[in-house]
Structure formats: structure tokens, C-alpha cells
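> Make a model of this:
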Amino acid sequence: MLIYGLKNCDTCRKALKSLPDARLVDVRADGIDPAVLGRAWARFGGDLLNTRSTTWRGLDEADRARAPLDLIAEHPALMKRPLIEAGGEFYLGWTPGTRQALGLD
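The predicted model follows:
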């Protein structure tokens, strides 16, 4: 199981603590495979882009109009997190629904 996120993100830390067999992929330090990003985008669409982040607020209108996957590749903090890959499936966020789907609740 892989958790794509940021090592300093509190929500990613909570997910990692609850999923001790998971490995964190720090998207800022390690990047994210474009194929993984493409599959996640196909599954979640615009929900993958975190438009509430400080990074998003710092972008000008021209940058915000760019292709979302290009923005996430350039600014990994724009990806909603955690993005969890387990058993070939993707889960986004550390919501009650995600925890239930992973058998934790």
C-alpha cells in the first residue's frame, strides 16, 4: 500500500499511523509517477486538485488556467492528500468513507 502525500502533512501522518504497512511517497521530495497521476485523475477528476491550498491561492489566473495535471506535477502540494493506492484501487482523502473502504472503521 502506498500513501502519496507530504511528510509534513498532518492528515498524511494520521493515515500512515493507521496503516502501518503503508509506505509514504513524499510527492514534494520524490515526485509522483505521471502514470499514477493520470490514473488518479481518471478516478477523481477535479477533486484531485486542492483549490483550498496556500499554493493555489498564490497562483495567478494564468497559472490557474493551466492543465491540472501539469500544475500538480509542477506544484505537488496542489494534490489533495493523502492519495492512497491499495490493491489496485485509489482512495482520496482521509475521510470516514476511505477508512471504511480500507477496513479501519
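> alpha carbons only for contacts and neighbour counts from here, please
Noted.
> Which helix in this structure has the most residues?
For the chain, the helix with the greatest residue count under DSSP state H is helix 34-44.
> can you give me the offset of it from its chain's centre?
Using Cα atoms, centre = their mean, to the nearest Å, the mean C-alpha position of helix 34-44 is found 10 Å from that of the whole chain.
> now stretch 73-91
Mean-position distance between stretch 73-91 and its chain equals 3 Å (Cα atoms, centre = their mean).
> can you give me the end-to-end distance of it?
In stretch 73-91, first residue to last residue: 19 Å (Cα to Cα, to the nearest Å).
> What segments of the chain are strands?
Taking DSSP state E, the strands of the chain run over residues 2-5, 23-26, 83-86, 89-92.
> which of those sits most buried?
strand 2-5 (a mean of 24; mean count of other Cα atoms under 10 Å).
> The structure of the following sequence is requested for comparison with the preceding one:
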Amino acid sequence: MTETILYGIKNCDTVKKARHWLDERQVSYRFHDVRTDGLDPQMIKRWIAAAGWGKVLNKVGTTWRKLDQTVKDHVSADNVVDLLMEYPAIIKRPVLDQNGTITVGFRPDQYALLFNL
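Sure, this is the predicted structure:
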């Protein structure tokens, strides 16, 4: 059985846009709120393997800006999973898992290609 999962935070504007896009086109998906439904390291490692940790890590959001500069200066492939687990709000959103294909961020044209719409 195939499944589409949209990972994000329910109050995030970009996640809202992605959900609206999917709902409007009647695309079946399950929403997974990374704050309330949780995360596991294996999930994050799959995203990083597919997209690269630099793309999964959101360096433009408020949570990133509030982090201690030493933490920001020392983020690397070796510790980024732990950092994303500790601060799920610094994950670039949404993350879409469509039958194992991982897409980070929301672009309507990219979603249209993924879903052949």
C-alpha cells in the first residue's frame, strides 16, 4: 500500500499552503505534526539522505536565529540529526514523503509534477 505523508507544523504558513493545495486537488495524504506527533532519528536521516542536511535545516526561521551562535557555528553532518530532534521547528517545512520520494519545502509546480496534476 502506498501512502503520502506531509510532515510539518500545523500553524506554519507554508504547511498550510501545501495542505490547501493537496486538499483542493483531493490528494489523499496523512498529516504528521512534527511537534505533537513526534520525530525519530531514522525519519530525519531518510530526509537528509534524500535532500541533504543543508536543505532539511531551515536557517532562515526564528528558531534558528534564536539559537546560540556557538551551536550555529558548529552544526555539521555529524550532529545535525540531534539538533533537528531537539528543535523540530528548524526543519524546513513541509517535508512530503510520497511513496518514499522525499520533497522538502513547498512549490506548487513541483507538487503538480509529483502528483501528475
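> Assuming the best superposition, what's their TM-score?
Aligned and superposed, the two chains score 0.89 in TM-score terms (TM-score structural alignment, normalised by the length of the first structure); 105 aligned residues with a Cα RMSD of 1.6 Å.
> related to what we said a few turns ago, which elements pack onto the longest helix of the first structure?
For helix 34-44 of the first structure, the packing partners by 3 or more Cα pairs under 8 Å, 6 or more residues apart in numbering; DSSP states H and E come out as helix 68-74, strand 89-92.
> so can I have CSV of the ones you listed showing distance to A22 of the first structure?
Output for these, formatted as CSV (distance: least, Cα to Cα, whole Å):
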stretch, distance to A22 of the first structure
helix 68-74, 23
strand 89-92, 13
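> coming back round to it: distance from the longest helix of the first structure to the second structure after superposition?
With mean Cα distance after the TM-score superposition for the first structure, helix 34-44 of the first structure departs from the second structure by a mean of 1.0 Å once superposed.
> what's the matching range in the second structure for that helix?
Using TM-score structural alignment, the residues of the second structure aligned to helix 34-44 of the first structure are 41-51.
> related to what we said a few turns ago, right, and the helices and strands packed on helix 34-44 of the first structure - which one's nearest R81 of the first structure?
Proximity of those to R81 of the first structure was assessed by Cα to Cα; the nearest stretch is strand 89-92, lying at 6.4 Å.
> so what secondary structure elements neighbour that closest one?
helix 34-44, strand 83-86.
> follow-up on the earlier one: using TSV, lay out the strands of the first structure together with distance to L102 of the first structure.
Putting these into TSV (distance: least, Cα to Cα, whole Å) gives the following:
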stretch	distance to L102 of the first structure
strand 2-5	12
strand 23-26	15
strand 83-86	8
strand 89-92	9
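> Tell me who's in contact with the most far-flung residue of the second structure relative to its centre.
Distance from the C-alpha centroid of the second structure peaks at T70, with 24.1 Å (Cα atoms, centre = their mean). The contact partners of T70 of the second structure, by Cα atoms under 8 Å, 6 or more residues apart in numbering, come to none.
> Fine, thanks again, bye for now.
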